[in-house]
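Engineer: pasting the structure only:
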C-alpha cells in the first residue's frame, strides 16, 4: 500500500534493502531488537557513516520501541488481526520483526 513491490517488502521483513542508508537502518534495527537495546558504538558508527543523524537514530529507537510495545500488548490482549496477514516466510527466512521470539507469532 506504500508502493513497494512484494520483493521489497519481503527483503525489508528479512532486514535488508537495496538502498545503502535504508539497509543500514534495517540492520541497526535488527541489532537493536536482538540486543534488547544494548547496541555498540560500532553499530552507531555504521549508521552515521551512511548519513544517519542522531535525531534519526532517536526516531529509529522510538519507532522500534513503539512497535515492540504495540506487538506485546496485542499478544497479551489476543487482538484479532483485521487486515491481510503478511505472507509466511520459509523456515530459512524466519523474520523476528515483532521482537517477540514466538514461533506462533502472526508477524513472523
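Structural biologist: On my side now, so go ahead. The shown structure was predicted, so the numbers you read here are calculated from the model rather than taken from an experiment.

Engineer: Every contact and neighbour count from this point should use C-alpha atoms.
Structural biologist: Will do.

Engineer: This protein: helices as residue ranges?
Structural biologist: Applying DSSP state H to the chain gives helices spanning 6-13, 20-34, 41-49, 54-77.

Engineer: So which of these is nearest residue 87?
Structural biologist: With Cα to Cα as the measure, helix 6-13 is the member of these nearest residue 87 (8.4 Å).

Engineer: quick check, distance from that closest one to the centre of its chain.
Structural biologist: The chain centroid and the centroid of helix 6-13 are separated by 12 Å under Cα atoms, centre = their mean, to the nearest Å.

Engineer: List the buried residues in it.
Structural biologist: Neighbour-count burial for helix 6-13 flags 9-10, 12-13 (criterion: 16 or more other Cα atoms under 10 Å).

Engineer: Use this one as the comparison:
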C-alpha cells in the first residue's frame, strides 16, 4: 500500500493552509481525511467550500447533518469516517440508539432519522436512481423538495472524505479512536 502524507497547516502547500488552519481551529486538530486531501489543494478547497455551503447555507439541523454524514460513511464502508461522524453525531445531539442503528447498517427507530438515513443510503447504493416512492417516503417524514437535493450535497461531500480515507486508511485521532468501526460492524443484536 502506498503511504500518503498526512498534512498539517505547517506542511501543506500554501493553497491548502487556510482550510487546514480553519479545521484545526474548529476541532482542535486537523481531521485525518482533511490532512490527506491537502495532498491535492484542489480537492481540499473544493471539499472545504462545499462543506461550508452545506453547513452554513443548508437547512438540515446539526443532528440531521450528522445522521446523513454517518449514513454515508457506513454506506461507503469508510472506517475512519464512521468513527469521526460517530463522535460528531453524539456531540451534535443524535440519540445514541440512532447512532448505533446506523453503525450496524440498520434503520433507526426514530421515524425522521430513519427516513433521512434510508434515503441517503439509497442515493448512494442506487447511484442517484431512486424511485418516486423513495422520494415520497422521505418527504412524508417532513422533509422538503429542496432537502431532496440537499442530501445530494451531503453525499458528494462524503464521497470526497470517505474515498480519501478508504484510499489512504489513516489512523484514528485520539478523540475519534473510542468510536472505531470496522466494515461489517455489529453489536450482535
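Structural biologist: Ah, there it is. Source: prediction; values computed, not measured.

Engineer: TM-score them against each other, please.
Structural biologist: Remark: TM-score between the superposed chains equals 0.68 [TM-score structural alignment, normalised by the length of structure 1]; 93 aligned residues with a Cα RMSD of 2.5 Å.

Engineer: on that earlier part again, residue 92 of structure 1: which of the helices of structure 1 is closest?
Structural biologist: Across the helices of structure 1, residue 92 of structure 1 has its closest neighbour in helix 6-13 (13.1 Å, Cα to Cα).

Engineer: For that closest one, name the packing helices and strands.
Structural biologist: With contacts taken as 3 or more Cα pairs under 8 Å, 6 or more residues apart in numbering; DSSP states H and E, helix 6-13 of structure 1 sits against no other helix or strand.

Engineer: what residue is smack in the middle of structure 2?
Structural biologist: Nearest to the geometric centre of structure 2 sits residue 69, at 3.1 Å (Cα atoms, centre = their mean).

Engineer: separation between that one and residue 159 of structure 2?
Structural biologist: For residue 69 of structure 2, the distance to residue 159 of structure 2 equals 10 Å [Cα to Cα, to the nearest Å].

Engineer: repeat for residue 44 of structure 2
Structural biologist: 12 Å.

Engineer: follow-up on the earlier one: could you identify which of the helices of structure 1 is most buried?
Structural biologist: Of all these, helix 20-34 has the most neighbours on average by mean count of other Cα atoms under 10 Å, namely a mean of 19.

Engineer: Give me the mean deviation of that helix from structure 2.
Structural biologist: Using mean Cα distance after the TM-score superposition for structure 1, helix 20-34 of structure 1 ends up 1.2 Å from its aligned counterpart in structure 2, as a mean over the superposed pairs.

Engineer: Which residues does that helix contact?
Structural biologist: Helix 20-34 of structure 1 has contacts (Cα atoms under 8 Å, 6 or more residues apart in numbering) with 12, 15-17, 38-39, 43-44, 46-47, 50-52, 60-61, 64, 97, 99.
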